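> Sequence below, structure please.
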Amino acid sequence: MLDLFISTYIIFVKQDTLNGSLVAKEPKSMAVSSPEVIRHILIGLGYLAPEIDPKPDLTKFAPWKRNNNSLTDDATEEAIKKFQKQYPQKLVVNGNADVETRSVMEDTVIALQNRLKFHGFATNAEIPKNLPFYGPATYTAVKKFQKSQGLTENGIATIEQRQILQQPTLTNKPQSQPQIKLIDLLSQFKKNPQNPSYIAALNNLQQNLPKDVLHKVTNKWRGTNDQNPEIVKLTNVFIFYDDNNQNHRDALTHLQSQITPAISQAFLSLWNKK
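A predicted model of the protein is given here:
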C-alpha cells in the first residue's frame, strides 16, 4: 500500500532590499505538515513513544494512535528536541517543529526509505520517490528489516538501526535477544507473588522505562487521562491484573510494546534468577 502523501505549500517571503516590498519565493512542497504526520515520523524514527491504535487504518497509517493536537505537549516537544540534537549543524534545539526541522525530517524519512528499498525490503511501487511520510509501507518495510537482523519487530527505525541500513550489504541474523511475553509471565507470578526474583525484575523494569511510558500505562490501567498521574507500581499491575478488565488488558499491551531488547534481557535475567 502506498504511503500517504500529505502536502501543503509554504510560501516564504523576504524583504525586498530595493523597494521594501514583500517578495514571494517559489512555494516548496512540504509533506511533513500536520501534527499527526509529524508525530508519526517522530514515533517511526524512535524519538516519541508510540501508543497502539486499537482500530488502526492500515491502508493509510502505521498502527499508532493519531493525534492532530498542537505539538506543544511536553512529550512531543521533548521528542522534537531529541531529533534536533541529532543534527546540530542544521537545527536549533528548541522543541519547535519549524520549517528547518520539518525539512530535515523529510530528508531523514526519504533516506530511510531509500535504504530500505536498496536492501530489498520495499519497492518503488510500495514507497514511491519523494513521499516522506512514515506510513504503513515504511512501517512494514522496517519490520521486514528488523526481522532479518534479529531485532524487535516494532516498525520503529531508531538511529542505531538506520546506521545499520547504511551498510552496503546486510547479513541476516537470527533472533538473538530474549523477548518478554508479559501475559505468560503473569501466570508464573500469580503462582508465587512473593518470589524475590519476580519482584526485583518488575522493580528494575519500572526504573528503566521512561516516565511518559509509565504515565500512559497508569492512565490505561485506571481508565483516566491525567497529565501527571501517580504512577502505578508494576508489581501491583501483576498482583491485581484481571484479564476480564479491558483497562488492564490495554495497559499490559502498551507496556509490552515499550520494552526494548536491552530492557527485556535485563528483566529476564532478574526474573529467572534462582
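
> CA only for contacts and neighbour counts going forward, please
Noted.

> For stretch 188-202, could you pull out the residues that count as buried?
The neighbour-count check on stretch 188-202 (16 or more other Cα atoms under 10 Å) flags 189, 193, 197-202 as buried.

> Second chain to compare with the first, below:
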Amino acid sequence: ESGTGKELVAAAIHNQSKRSSKKYVAFNCAGQSESLFEDQLFGHVRGAFTGADRDREGVFEYANGGTLFLDEIGDMPLTMQAKLLRVLETGDVVRLGQNNDRATDVRFVSATNQNLKALCENGEFREDLYFRINGAEINVPPLRQRREDIPLLVNHALGKFSVDMDRVRPTITEPAMLRLVAYDWPGNVRELMNVVQRMAVMTSGDVLDIAQVPDEIRSSDSDDSYSVGSLAGIGLDKLEKEAIRQTLAMTGGNREQTSNLLGIGERTLYRKLKEYGIK
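Modelled structure (predicted):
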C-alpha cells in the first residue's frame, strides 16, 4: 500500500550499512517524463540540449559510494528500464550528450506499491530487470497490521518535529497513544506523521493528551473495543488476546505498564502471554 514507510526502511538499511557515512539519495519514479527521467538518473553534459549550459551529474553519480533509493520503480517507462538494467549490471552511466562511460558504485534499493510480477506478465515491466532487482525482498505491510510499530513511529516523529520547530520535545500520555494505536491509519505512516505533526503544532504545552488527538481519530470506530457491532460472534478469548497484544504494542512491550492498563496482575499477564503464545 501507499504510505507504509518504504522510504524509512530504505533509509534504515543505509544507516545500518557500511555506507552510512556516504550519501543517501531518494528519487521518486512516479510522474516523470522519459526525457527528464534519463537526465535525472544519468545527468548531462553542457550543450546536450537547449538550456544545458553546464555539466550536471545524475542521481547515480551523486550517490556514488552511498545508497540510491528509487521509489515507485513500477512506474518507470519500459525504455528507461532497459537503460537502468545496463547500469545495474555494469555500474557505468552515460550522461546525455556524451559517449564515455562513468563508473559508479551505489547500493541500489527500490520500492513499489504495485505487483511487479503481474506487470511483467502484462508486458509493462521487464522480466530481466525484475529478476535483477529482486535480490532481497522486504514486504512492508500496512500500519494496521503492525500496530506495535506505532509508538516507535510516534516518538520518532515527535523528536524530529521538535528539532524542526526548535522546541522541547513533548511527551504523549498513555490514553492518547492508545487511541493512536487503535486507529486503522488508511493513509499508513504518511498519515500518522501528519497527525503527529499537527498535534505537536497545535499544543503550546509539553504534554500531548487525548484532547490533542484529532476528532476524526478519537471518534473512529476502527477499534473493536469501541464498536459494538464488530464484537458480535467473536470469542472472548480472541478479544482478550487482541486486547493484550495491542496494549503490549502501545507500551512498547513493557509488561508492568500493560498489566496496569489492563487491570490485571503481572503474574496473570505472564500466564495469559504463555497461554496465547504472545511474545
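
> Next, the TM-score between them, please.
Once superposed, the chains reach a TM-score of 0.22 (TM-score structural alignment, normalised by the length of structure 1), with 102 aligned residues with a Cα RMSD of 6.2 Å.

> Rebuild the buried residues of stretch 188-202 of structure 1 as JSON lines, extending it with distance to residue 22 of structure 1 and secondary structure.
Output for the buried residues of stretch 188-202 of structure 1, formatted as JSON lines (distance: Cα to Cα, whole Å; DSSP: H, G, I helix; E, B strand; the rest coil):
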{"residue": "189", "distance to residue 22 of structure 1": "68", "secondary structure": "helix"}
{"residue": "193", "distance to residue 22 of structure 1": "70", "secondary structure": "coil"}
{"residue": "197", "distance to residue 22 of structure 1": "68", "secondary structure": "helix"}
{"residue": "198", "distance to residue 22 of structure 1": "67", "secondary structure": "helix"}
{"residue": "199", "distance to residue 22 of structure 1": "65", "secondary structure": "helix"}
{"residue": "200", "distance to residue 22 of structure 1": "64", "secondary structure": "helix"}
{"residue": "201", "distance to residue 22 of structure 1": "62", "secondary structure": "helix"}
{"residue": "202", "distance to residue 22 of structure 1": "61", "secondary structure": "helix"}
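
> got the residues you listed as TSV, with distance to residue 141 of structure 1 columns?
Listed next are those as TSV, based on distance: Cα to Cα, whole Å:
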residue	distance to residue 141 of structure 1
189	36
193	41
197	38
198	36
199	37
200	37
201	33
202	33
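
> closest to residue 220 of structure 1 among the residues you listed?
residue 202 (18.2 Å; Cα to Cα).

> And the helices in the stretch 101-250 of structure 2?
Here the stretch 101-250 of structure 2 has its helices, by DSSP state H, counting those that start in this stretch, at 116-121, 127-133, 150-165, 174-182, 188-202, 215-218, 228-231, 236-250.

> Which of these has the highest mean neighbour count?
helix 174-182 (a mean of 19; mean count of other Cα atoms under 10 Å).

> In terms of secondary structure, what does that helix contact?
Applying 3 or more Cα pairs under 8 Å, 6 or more residues apart in numbering; DSSP states H and E, one finds that helix 174-182 of structure 2 contacts helix 150-165, helix 215-218, helix 236-250.

> helices and strands around the longest one, which ones?
Contact here means 3+ Cα pairs under 8 Å, 6+ apart; on that basis helix 150-165 of structure 2 packs against helix 174-182, helix 188-202, helix 236-250.

> among those, which is nearest residue 62 of structure 2?
Among those, helix 188-202 sits nearest to residue 62 of structure 2 (Cα to Cα), with 26.6 Å.
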